[in-house]
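Asks: Okay, predicted coordinates and the sequence, questions at the end:
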Amino acid sequence: MDKDKKRKNLLAIERTFDVLRFIITVIVILSMIYLGIHFFRKGYNFVIKRNEVKDLDIEINIAPGNEYEITIPWGYSTDDIAALLKEKGFIDNVFLFSIWSKFIGYEGKYTAGVHVLDRTENYNTLDGYEKLMYILSQNPKKKPDVRVFIPEGSTWHQTEKILKDAGIPVDDDFWKKAAEHEYNYRFLEYALDDMKKEGRTNMFEGYLFPDTYIMDPEASPEVIVDKFLSNFENKFREEFYKKTEELGITVDEAIIIASLIEREAKLDNEREIISGVIYNRLRSSDPSLNYLQIDATIQYYYIESTGKVKDVLLTEDTKIDHPYNTYVHPGLPPGPICSPGLSSIIAALYPEEHDYYYYVARGDGSHEFSRTYDEHMAAVRKYQNNNR
């Protein structure tokens, strides 16, 4: 009897739990339906309201002194923005901001740049979230700065492309506007007249110092170019001016030589050697040696005319009548063929003293240096055969 009674009690308890589970399930489902309808109606009404008005007019009144500038970097997702807002103390719930943002149509609408918030306002409500979403989806007060990396040996054309790819608008008048500005740097006292000479592809070629820069994409051309020139000014030390005098060259000629070294040398330990070859040929009493015959000057012609280097230079390329072709014209080209790095500038000012007049690429990045034409031709035959 006791066992039957216990069994009946257990069955009754189970039925009670089943009923409770059913009731709880129904309550949960009804709650979810209610919340779904609530959020849908709110989201639907909000979206309809935004569509009914061309420019949604959310009142943004920020008292002087209460402005807080927040920067949304390029490429930030909704989740990233929510995390940033929480980090800055404007919201508490990253998940809710992200979900609500997606639900009411702001996903993918946020704009990178500097936006202004009210440091005294409580945005940590649903209405506050919506206000944040609206503000951060409008045109920013200012676009975010961009990081720009200019590799050593870049030409002005290549630098221009890098700037464009970074989001900096470089139009047809960019370099003209930059050239009209008066820059106040010591090196320009020595080089400016040379930089403005006829026959140069761009007066700033060679002086757009290769480095990593943080730039304002909305800055004027002269401000952008000034960053390059300012860096060049800082890198071109006092001793360099003295070295140009000792070598009997101008600052501009030093940069032209440095640009040749930059494009020719693949190994750091060969920069000063190649520099010495250039000086030896320039100073030679043999007129034929005054033709530097540097392949990089022909490649500069191709970069300028086609936007890229030629894979293999042929004998006919050495005959191209172009001012920068050092096979056709003796001495230095009219201007630098790239913006050299500091190592090449130093090499141009501190050439190695030797009696080499020639060099040929071995095919592994290094060069074979020769004193005589016969030695050079033997090296050419050797390495041309090896590299076939």
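Replies: Perfect, thanks for sending it.
Asks: contacts and neighbour counts: CA atoms only from here.
Replies: Will do.
Asks: Isn't residue 360 up against residue 376?
Replies: Yes - using CA atoms under 8 Å, residue 360 is in contact with residue 376, at 7.5 Å.
Asks: so what sits against both of the two?
Replies: Between them, residue 360 and residue 376 share these contacting residues under CA atoms under 8 Å, 6 or more residues apart in numbering: residue 369.
Asks: Show me where the stretch 251-388 of the chain has its strands.
Replies: Along the stretch 251-388 of the chain, the segments classed as strands by DSSP state E, counting those that start in this stretch run 358-361, 367-370.
Asks: what's the most buried one of the ones you listed?
Replies: Across the strands of the stretch 251-388 of the chain, averaging neighbours per residue (mean count of other CA atoms under 10 Å) puts strand 358-361 on top, at a mean of 20.
Asks: Would you mind pulling the contact partners of it?
Replies: 277, 367-373, 376, 379-380, 383.
Asks: For the protein, which helix extends over the most residues?
Replies: If you go by DSSP state H, the chain has its longest helix at helix 2-52.
Asks: put this beside the first:
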Amino acid sequence: MDSMAWVEPHEKKSTFTQVKVPTITSPKGFTASGLHAGIKRKRKDLGMIYCEVPAAAAVVYTTNAFQAAPLVVTQDGMKVDGYMQAILVNSGKANACTGEPGLQDAYQMRQSIATEMGLPAYRVGIASTGVIGERIPMEPLTRAVPTLVEQLGKEGGDPFSQSILTTDTGVKVVEVRFFIDGKEVRISGVAKGSGMIHPNMATMLAFMTTDAVIEPSLLQTLLREVTDETYNMITVDGDSSTNDMVVAMASGMAGHRNLTPEHEDWLTFQQAFAFVSKELARMIARDGEGATRLVEVEVKGARTLKEARQAAKTVVGSSLVKTAVYGADPNWGRILSAIGYSDATVVPSHTRVWLGDVVVVDGGTSAIYDEKLARKALEQSVVQIKVDLGAGKERATAWGCDLTYDYVRINASYRT
């Protein structure tokens, strides 16, 4: 075998700045609010993002066959012209698998905002997260809408971030700033997600705002591409939810020329958009229910990009790998086993595995390594597992977390 070092791909220098105190309302035109409506016992459970002008919008939805009513209603509105001006989100009740009554609740939820703000109903998106099979208590929700609208403001970013949480341990917010045509542009994102994470899309909600000037169709294409390499590359427990989605809204108020792939600053926007999505995805994975460590699995040497992604997600999603990480046990056999059943093309004689910087597998068999250093690599807050399949040139990264006793405790009593 040749050099044992893991070679990182060359990355272009970032052309954006990450903000230390991010908020979803930072881009021009956006305000937000969040409050306790009475859907949950105590914590905030109803939130809203509003744009003062119709915003170009893009949405990616869960692939679960049992799509929740809010997704059906939001898709219905997005079919009109691809613009959205407000999105209303509740936590505590998923309004999934609730039949026709649940669907009517979702339409009523949308109409409550449209009426209060004088908007066409199709310009309002809705989202819900919480317990599946339970309808939303509509009386407290609709009663809270006027106050929710009244509280809209630039300072409403944090209340909104709190209002969408379920078993999350904290808010997840990212913001970057950069320049297009000499005009400052901002992209912000906020997400929730802790359990039932195995997207395509699945249990997570993410909302992104920007003041960039971009057409809905191009924003939709970009969101789909970025979703495949970020949100769809995380897994906590392998379960796909009925509810969750990613929404991106662009106010166009930054004032630069319309963005297209031919624009000289297109790559800057694309890179910044992907960065916000990637950081939110990592935060969701790190906040997996009961998790103590973020696990990052990077696969290279794959025959195709699809196989690279497949192998990375299979390793990071393996319960045996996840428990080994929790116990800081450098049991590399579990990693090889997961690679073997991932259906990715593998050349065993060229396969290598690293735990951090420690090579534990070389040529499909055990390398000579220091057990203590390998264990130490698994004790880090961010555990890096690297795999070279030896079959090609494609690579991909997936994120997950360890599997702990607390995960069982949390999910054994979720409804109580």
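Replies: Looks like it arrived, so ask away. Just so you know, these numbers come straight off a predicted model, no measurement behind them.
Asks: Any chance you could compute the TM-score here?
Replies: In this superposition the chains share a TM-score of 0.23, using TM-score structural alignment, normalised by the length of the first structure; 159 aligned residues with a CA RMSD of 7.2 Å.
Asks: before we move on, the earlier item: would you reformat the strands of the stretch 251-388 of the first structure as TSV and include distance to residue 344 of the first structure?
Replies: Listed next are those as TSV, based on distance: least, CA to CA, whole Å:
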stretch	distance to residue 344 of the first structure
strand 358-361	17
strand 367-370	16
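Asks: mind checking which of those strands is nearest residue 100 of the first structure?
Replies: strand 358-361 (62.8 Å; CA to CA).
Asks: mind checking which of the strands of the stretch 251-388 of the first structure is nearest residue 50 of the first structure?
Replies: strand 358-361 (66.5 Å).
Asks: Am I right that residue 115 of the first structure falls within a strand?
Replies: Yes - counting by DSSP: H, G, I helix; E, B strand; the rest coil, residue 115 of the first structure is located in a strand.
Asks: Work out for me the element residue 177 of the first structure sits within.
Replies: Following DSSP states H and E, one finds residue 177 of the first structure within helix 174-180.
Asks: now for the next helix or strand along the chain from that helix, which elements pack on it?
Replies: Remark: after helix 174-180 of the first structure, the chain's next helix or strand is helix 186-195, criterion DSSP H and E. Counting by 3 or more CA pairs under 8 Å, 6 or more residues apart in numbering; DSSP states H and E, the packing neighbours recorded for helix 186-195 of the first structure are helix 251-264.
Asks: In the helix it packs on, which residues are buried?
Replies: Buried positions in helix 251-264 of the first structure, judged by neighbour count with 16 or more other CA atoms under 10 Å: 251-264.
Asks: For those, give me JSON lines that also has distance to residue 186 of the first structure.
Replies: Converted to JSON lines, the buried residues of helix 251-264 of the first structure look like this (distance: CA to CA, whole Å):
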{"residue": "251", "distance to residue 186 of the first structure": "11"}
{"residue": "252", "distance to residue 186 of the first structure": "13"}
{"residue": "253", "distance to residue 186 of the first structure": "16"}
{"residue": "254", "distance to residue 186 of the first structure": "15"}
{"residue": "255", "distance to residue 186 of the first structure": "15"}
{"residue": "256", "distance to residue 186 of the first structure": "18"}
{"residue": "257", "distance to residue 186 of the first structure": "20"}
{"residue": "258", "distance to residue 186 of the first structure": "19"}
{"residue": "259", "distance to residue 186 of the first structure": "20"}
{"residue": "260", "distance to residue 186 of the first structure": "24"}
{"residue": "261", "distance to residue 186 of the first structure": "24"}
{"residue": "262", "distance to residue 186 of the first structure": "24"}
{"residue": "263", "distance to residue 186 of the first structure": "26"}
{"residue": "264", "distance to residue 186 of the first structure": "29"}
